[in-house]
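# Here is a sequence together with a model predicted from it:
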Amino acid sequence: MVQALQAIDRLTDIAGAYGAIFCDVWGVVHDGEARNPPAVAALAEARRAGAHVVLLTNSPRPAEGVREQLDALGVSRDSYDAIVTSGDATRALISAGSRRVFHIGTERNEDLFEGLGLELLAPEEADLVVATGLFDDERETPDDYVALLDRMAARNLPMICANPDIVVHRGERLIYCAGAVARAYAERGQVVHLAGKPHPPIYDVASSLLPKAGVPILCIGDGMFTDVKGANTFGADCLFISDGIHRDELADANGDPARLAEALDGRGLTARFVQPFLR
């Protein structure tokens, strides 16, 4: 039986029932180029109503780097209590492995490695691969990595993926993320470790920051296989943002809650609430 999906007008309609909110960032709070003012206002209002708001993002950067990005986009710090990133959870995985690392990603993501004592090497010399993104995500696709992945696979190098997202919207453009590279590498039979959504470590870190344990938690996000699946695995209610990364894929549902619920059910997923965008 398909679980009913309740459309809500505003977050404040339901926020009072939850002691904490774990909210996605990219695709909900901003699109990589501009903030979503109604979302920022809604989270600030939920905080004033008593909810502890944790921004939960698959960004490969540590929390402070994401905070700086949010500041630059004009996202008020009054709209959240804490930030937990995939990068934060990933650092623990890196710390447990070899210090001889090959990095796939841009230099701006190398703050992930600060204080870990790593040696960044070529793939022929490394013992571990850490993927934070593509080298040039504005122009490259995973197809550009076939030869590199084959070279890594020939050495059976394990990979840590700091961002399990496959794609995100940057403005109106679709940008590939580290998860797309990691998926292609796993298809070669290689070992890939992931710590971001939908996997438990990032939720464990977020839960540890709550002032009170055991409170009802609402997860908010637009990614079916990251945010919704993560909420389902974690055992929390989910507010699905339908006009996000899957807006083209779900266009035939035309925003109808029953048809959106069927789309989620067909993917083995459920959500309790839905909005086209957070407000």
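Yep, it's here. Residues are numbered from 1 along each chain as shown.
# can we go C-alpha only for contacts and neighbour counts from here?
Fine.
# Does residue 46 touch residue 15 like I think?
Yes: Residue 46 lies in contact with residue 15 (C-alpha atoms under 8 Å); the separation is 5.9 Å.
# Who has more neighbours out of the two?
It is residue 46, of residue 46 and residue 15, that has more neighbours when counted by other C-alpha atoms under 10 Å, with 24 against 21.
# which ones are touching that one?
11, 12, 15, 16, 53 (C-alpha atoms under 8 Å, 6 or more residues apart in numbering).
# Check the burial of residue 256 by counting its neighbours.
12.
# quick one: the closest residue to residue 97 other than its chain neighbours from residue 207, how far?
Leaving aside its sequence neighbours, residue 97 sits nearest to residue 128 (C-alpha to C-alpha, 6 or more residues apart in numbering; 7.6 Å). Distance from residue 128 to residue 207, counting by C-alpha to C-alpha, to the nearest Å: 29 Å.
# quick one: which of these two has more around it?
residue 128 (23 against 19).
# Distance of that one relative to residue 216?
38 Å.
# again with residue 189
39 Å.
# and what of residue 60?
27 Å.
# Outside of stretch 97-111 itself, list whatever touches it.
With C-alpha under 8 Å, 6+ apart, stretch 97-111 has contacts from 60-62, 65, 117-123, 125-136, 178.
# Among the contacts of residue 46, which one sits closest to residue 160?
Residue 160 lies nearest to residue 53 out of the contacts of residue 46, by C-alpha to C-alpha, at 27.8 Å.
# Please pull up the helix or strand immediately following whichever strand or helix holds that closest one.
Per DSSP states H and E: residue 53 is located in strand 52-57. Counting by DSSP H and E, the next helix or strand C-terminal to strand 52-57 is helix 63-72.
# The helix or strand following that following helix: how far from the chain's middle?
For helix 63-72, the following helix or strand on the C-terminal side (DSSP H and E) is strand 82-85. The chain centroid and the centroid of strand 82-85 are separated by 11 Å under C-alpha atoms, centre = their mean, to the nearest Å.
# Tell me which of residue 60 and residue 216 has more neighbours.
Ranked by neighbour count (other C-alpha under 10 Å), residue 60 and residue 216 place residue 60 first, with 30 against 14.
# let's bring in a second model and compare:
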Amino acid sequence: MTRIIERLDEISHQYDALLVDLWGCVHNGLEPYPEAVAALERYRASGGTILLLTNSPRPRAGVTKQLIEMGVPENAWHTIATSGDSARMAMFRGVVGQKVYFIGEDHDERFFEPLKLMGDPVEITRVPLDQADGIVCTGPFDPMADPSENRATFLYAKQKGMKLLCANPDIVVDRGERREWCAGALAQLYTEMGGESLYFGKPHPPIYDLARARLAELGKVPATDRLLAIGDGIATDIQGAQGEDIDSLFITGGLAAAETGTDRQPDPAKLDSFLSDKMVTPTYAIGKLR
């Protein structure tokens, strides 16, 4: 049974480290949530470790820069693990070939910057679709366009046996009041059409391996039962935590605000109905991180 809590402080003392989602929890894509930032600052001041665990296709440095520019103070976290870095590591191992067709916006081109790996990374070249071994997708060319616009591209790619590397498994994200499509929506379509999509962010295991490696870099290796995952994505943050046997705090006022009847806090009956339908059971729930 999921317990609805009022504040993070009620439970945070039970955990040595937090794995915190960003979009919908700490910020809305445009500005930070002051109560969420304050909650993380209090937890860090109490001695806890905070790892920001995000399905952003950007490298860690790019997310850090974005947060600082947005006004999230650096004392609200210790380190960051991104879906982008997890996916980049796979790309530079050649999982979709050396010649790749890129689907994404211009600001995500840093995905192809060199990455230090053990051993020698393969050389990746961006090419037109008809010359590609596989596809790298950080998101749609236009986040407001319906994913079905990619059907012709995906039909050709499927016929050629190309794999699609998905750098962000999220289906949608809310930028302020505007809902946008993410790379996960395209990967889902490609899979439905019979293609093969490879995922490296939440809820899939590779990003949790990266998260543990990032904590180890800090000299922090908490036991699994001393980790708490926080997020608003029931199919990413919460399902991923459940798959890793990590306790979770579901932020109901994000992507599922309407379904859970969340104003300040979720409606208990609607929350139970939503969780039953999704067949996922977070340890805790709260309207907004505070």
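Looks like it came in fine. In this text the structure is predicted, and so the values were computed from the model without any measurement.
# Validate this expectation: residue 85 of the second structure resides in a strand.
No: going by DSSP: H, G, I helix; E, B strand; the rest coil, the assignment for residue 85 of the second structure is helix, not a strand.
# show me the contacts for it.
Per C-alpha under 8 Å, 6+ apart, neighbours of residue 85 of the second structure: 57, 58, 59, 60.
# quick one: the second one from residue 167 of the second structure, how far?
It stands for residue 58 of the second structure. According to C-alpha to C-alpha, residue 58 of the second structure and residue 167 of the second structure sit 9 Å apart.
# ok, back up a step: out of the contacts of residue 46 of the first structure, which are inside strands?
residue 53 (DSSP state E).
# and of the contacts of residue 46 of the first structure, the nearest to residue 262 of the first structure?
Using C-alpha to C-alpha, the contacts of residue 46 of the first structure come closest to residue 262 of the first structure at residue 11, 22.7 Å.
# which residue in the second structure lines up with the closest one?
In the second structure, residue 11 of the first structure lines up with residue 8, judged by TM-score structural alignment.
# do the same with residue 212 of the first structure
Checking TM-score structural alignment: residue 212 of the first structure goes with residue 221.
# ok now do the closest residue to that match other than its chain neighbours, which residues does it touch?
Excluding the flanking residues, the one nearest residue 221 of the second structure by C-alpha to C-alpha, 6+ apart is residue 215, at 6.0 Å. When contacts are counted by C-alpha under 8 Å, 6+ apart, residue 215 of the second structure touches 51, 79, 221.
# what about residue 215 of the second structure, distance to residue 76 of the second structure?
Distance from residue 215 of the second structure to residue 76 of the second structure, by C-alpha to C-alpha: 15 Å.
# Would you map the strands across the stretch 51-200 of the second structure?
Assigned by DSSP state E, counting those that start in this stretch, the stretch 51-200 of the second structure shows strands spanning 79-82, 99-103, 125-126, 134-137, 163-166, 172-175, 178-181, 196-199.
# Map the residue nearest to residue 97 of the first structure across to the second structure for me.
Match for residue 128 of the first structure (TM-score structural alignment): residue 134.
# so its match makes contact with residue 162?
Yes: Residue 134 of the second structure lies in contact with residue 162 (C-alpha under 8 Å); the separation is 4.6 Å.
# hang on, the earlier thing: the helix or strand hosting the residue nearest to residue 221 of the second structure to strand 49-54, inter-axis angle?
Residue 215 of the second structure is part of helix 205-217, with elements assigned from DSSP H and E. Orientation of helix 205-217 of the second structure against strand 49-54 (axes from the mean of the first three to the mean of the last three C-alpha atoms, to 10 degrees) gives an angle of 150 degrees.
# Only the buried residues of helix 205-217 of the second structure, if you could.
205, 206, 207, 208, 210, 211, 212, 214, 215 (16 or more other C-alpha atoms under 10 Å).
# do stretch 263-274 of the first structure as well
263, 264, 269, 270, 271, 272, 273, 274.
# Select from the residues you listed every entry located in helices.
263, 264 (DSSP state H).
# Would you format the buried residues of stretch 263-274 of the first structure as TSV with distance to residue 7 of the first structure included?
TSV is the format used below for these (distance: C-alpha to C-alpha, whole Å):
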residue	distance to residue 7 of the first structure
263	15
264	14
269	17
270	14
271	11
272	9
273	6
274	5
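# thinking again about what came up before, can you turn the buried part of the contacts of residue 46 of the first structure into a PyMOL selection?
Buried residues among those (16+ other C-alpha under 10 Å), as a PyMOL selection:
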select buried, resi 11+12+15+53
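# any chance of the contacts of residue 46 of the first structure in CSV, plus distance to residue 143 of the first structure?
Formatted as CSV, those follow (distance: C-alpha to C-alpha, whole Å):
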residue, distance to residue 143 of the first structure
11, 40
12, 44
15, 43
16, 46
53, 38
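# Return the member of the contacts of residue 46 of the first structure nearest to residue 257 of the first structure.
Taking the contacts of residue 46 of the first structure together and measuring to residue 257 of the first structure by C-alpha to C-alpha, the closest member is residue 11, at 16.3 Å.
# I'd assumed residue 277 was in contact with that closest one.
No: at 10.3 Å, residue 11 of the first structure does not count as touching residue 277 under the criterion of C-alpha under 8 Å.
# Quick one: map residue 163 of the first structure onto the second structure.
Using TM-score structural alignment, residue 163 of the first structure pairs with residue 168 in the second structure.
# Residue 55 is in contact with that match, correct?
Yes: assessed by C-alpha under 8 Å, residue 168 of the second structure is found in contact with residue 55 at 5.1 Å.
# what residues are shared contacts of these two?
83, 84, 201.
# What's the local residue count around the last one?
Neighbouring residues of residue 201 of the second structure were enumerated by other C-alpha under 10 Å; the total is 32.
# Please apply the same query to the one 3 residues further on.
Using other C-alpha under 10 Å, residue 204 of the second structure is surrounded by 20 other residues.
# Likewise for residue 3 of the second structure?
Count around residue 3 of the second structure with other C-alpha under 10 Å applied: 13.
# From residue 127 of the second structure, how far out is the match of residue 11 of the first structure?
47 Å.
# Same question for residue 62 of the second structure.
Distance from residue 62 of the second structure to residue 127 of the second structure, by C-alpha to C-alpha: 24 Å.
# next one: residue 35 of the second structure
45 Å.
# With residue 92 of the second structure instead?
16 Å.
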